[in-house]
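In: Sequence first, then the predicted structure, then my questions.
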Amino acid sequence: MQRLVSGFILLVAFLSFGCKQASDIKAFTEAKYSLQEMHDLKLNGIDVMQKRNPSDFTTREGDSILASISENTLQASTTLYLQVQMQDPEIARQMTITRLKWQLLVDGEETLDGLVEKPLNLQNGLNELPINTIVKMTEQGGMRNYEELSKLMTLLAQKKDLRQKLTLQIKPTVQTPIGAIEVPEYITVSEPVNN
């Protein structure tokens, strides 16, 4: 009898934990995301935040980045400051993302994508997220999308406000008691409202 009672208590605890987690996943899916800041952007270990034009890169740095782009193995690392705004901010919620797919769109066209496989913790409010990912060009019909990459490079060279041209989308996978669950659709990350 004691075994049955213990099993029942464990089952109730598991179900209540599962319901709370399902509620948290739904809340995070419906939340508004905005990218507040990005610090220490490095491509293949090269700090590109201080580079303003192609002549700022050494020949070795330029060759490294170009080779990685052509091989689709460009390594990026940065720290993102992501604001998560919940519909019910008074309820404390937390979510651990086990994998994070992302994609960058230029004028609505998929241009770059990647996958972050290091766990990230999200909560309501400002989140500091260290990101390490391979940056890949998207493909159309089995061919790499050099046209959209060219558009992105042109926009960067013009040194204008890119927020109306670029869209960042994320698609997290979270671990649950019944296994890993990927949210069904990409979530668009907007720019800060006050900028």
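Out: Yep, that arrived.

In: CA atoms for contacts and neighbours, from now on please.
Out: Fine.

In: This structure: strands as residue ranges?
Out: Using DSSP state E, the strands of the chain run over 32-43, 46-47, 74-85, 94-106, 109-116, 120-123, 125-137, 139-140, 143-144, 166-176, 179-182, 187-190.

In: Output those strands as CSV; include the columns mean neighbour count and distance to Leu155.
Out: Below are these laid out as CSV (neighbours: other CA atoms under 10 Å; distance: least, CA to CA, whole Å):
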stretch, mean neighbour count, distance to Leu155
strand 32-43, 17, 18
strand 46-47, 17, 19
strand 74-85, 19, 19
strand 94-106, 19, 9
strand 109-116, 20, 13
strand 120-123, 17, 30
strand 125-137, 18, 16
strand 139-140, 12, 20
strand 143-144, 13, 19
strand 166-176, 19, 10
strand 179-182, 14, 32
strand 187-190, 18, 18
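
In: Check it against this one:
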Amino acid sequence: MNYKRITTWLAIVVFLSTFSCKQASDLKAFTEANYKLQGIEDLRLNGVDVTDKRTPFDFRTAEGDSLLSAFTTNNLSATTTLFLEVEMQDPEVARSMQITNLEWQLLVDGKETLTGNVDEPLNLQDGLNELPVVSTVTLAEVEGLQNYEGFSTLTTLIAKGRDVRDRLVFRIKPTIKTPVGNVTLPDYITVGQPAGS
């Protein structure tokens, strides 16, 4: 009886140590991976579809009033679908990772402009990931004041119909589920643009 119990415990310990090594390897691989934003679909702010909006005249009065109120009270939320390409250093090894929380930043001309947080679990794997996202959207602060200047620059560029990708930087800081608890990466990861964009 004792021999069977000892054998069972040894098997459990071996399994857990193997599992932990795999998790540590996966964590390292995802930290070193290249991330590229391939596209965004159905972007809504507080329920208003803003995908094709370019000027204030594109919004109905009620939509504009609702968004202006949310904007001035810093109470915006976004829903969208992100298409995120994850390129592993070692693509022949199957890996997956569950993100329990995702902090993000959008920088305009090198200055933090918008920040947010996704607290719904997201599952990542090597290759193209289609991620339904629900996130807070907050104006970043500069010296204790909201960065309206950066947001104004962003909206002006979009209103002019210009390709603004070379002026934007999108960064993420994921919290990853592991067998020993959630681990938040210490630094933000910069999400690049697809090749040829």
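Out: On my side now, so go ahead. Source: prediction; values computed, not measured.

In: which one's the longest helix in the second structure?
Out: Assignment by DSSP state H gives helix 2-32 as the longest helix of the second structure.

In: In this structure Pro179 of the second structure contacts Lys22, no?
Out: No. Using CA atoms under 8 Å, Pro179 of the second structure makes no contact with Lys22, being 10.6 Å away.

In: Tell me which of those two has more neighbours.
Out: Per other CA atoms under 10 Å, whichever of Pro179 of the second structure and Lys22 has more neighbours is Lys22, with 13 against 10.

In: any idea how far Thr155 of the second structure is from the more buried one?
Out: Distance of Lys22 of the second structure to Thr155 of the second structure, given as CA to CA, to the nearest Å: 44 Å.

In: Tell me which of the strands of the first structure lies nearest to Lys26 of the first structure.
Out: Closest approach to Lys26 of the first structure among the strands of the first structure is made by strand 94-106 (10.6 Å; CA to CA).

In: Who are the packing partners of the closest one?
Out: Applying 3 or more CA pairs under 8 Å, 6 or more residues apart in numbering; DSSP states H and E, one finds that strand 94-106 of the first structure makes contact with helix 2-30, strand 109-116, strand 120-123, helix 146-158, strand 166-176.

In: now do 7 Å
Out: Under the contact definition 3 or more CA pairs under 7 Å, 6 or more residues apart in numbering; DSSP states H and E, strand 94-106 of the first structure sits against strand 109-116, strand 120-123, strand 166-176.

In: In the second structure, which residue range corresponds to it?
Out: Mapping strand 94-106 of the first structure onto the second structure (TM-score structural alignment) gives residues 96-108.

In: how close does the matching stretch sit to the first structure?
Out: Stretch 96-108 of the second structure, aligned to the first structure and superposed, deviates on average by 0.5 Å (mean CA distance after the TM-score superposition for the first structure).

In: now that stretch, how far from the chain's geometric center?
Out: Relative to its parent chain, stretch 96-108 of the second structure has a centroid offset of 3 Å by CA atoms, centre = their mean, to the nearest Å.

In: ditto for stretch 65-83 of the second structure
Out: 16 Å.

In: so where is it in the first structure?
Out: Aligning stretch 65-83 of the second structure against the first structure (TM-score structural alignment) gives residues 63-81.

In: same question, stretch 134-154 of the second structure
Out: Alignment of stretch 134-154 of the second structure against the first structure: residues 132-152, by TM-score structural alignment.

In: Quick check: end-to-end length of that stretch?
Out: End-to-end distance for stretch 132-152 of the first structure, by CA to CA: 21 Å.

In: Give me the contact list for that stretch.
Out: Stretch 132-152 of the first structure is contacted by residues 72-78, 106, 110-116 when judged by CA atoms under 7 Å, 6 or more residues apart in numbering.

In: Go through those and name the one nearest Lys159 of the first structure.
Out: Closest approach between the contacts of stretch 132-152 of the first structure and Lys159 of the first structure, by CA to CA: Val106, at 15.2 Å.

In: Pull the contacting residues for the closest one.
Out: 148, 152, 165-167.

In: returning to that earlier point: now the helices and strands packed on strand 94-106 of the first structure as a markdown table including distance to Gly141 of the first structure?
Out: Converted to a markdown table, these look like this (distance: least, CA to CA, whole Å):
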| stretch | distance to Gly141 of the first structure |
| --- | --- |
| strand 109-116 | 13 |
| strand 120-123 | 33 |
| strand 166-176 | 22 |
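
In: Which one of those strands lies nearest to Pro89 of the first structure?
Out: Proximity to Pro89 of the first structure (CA to CA) singles out strand 120-123 among these, at 9.9 Å.
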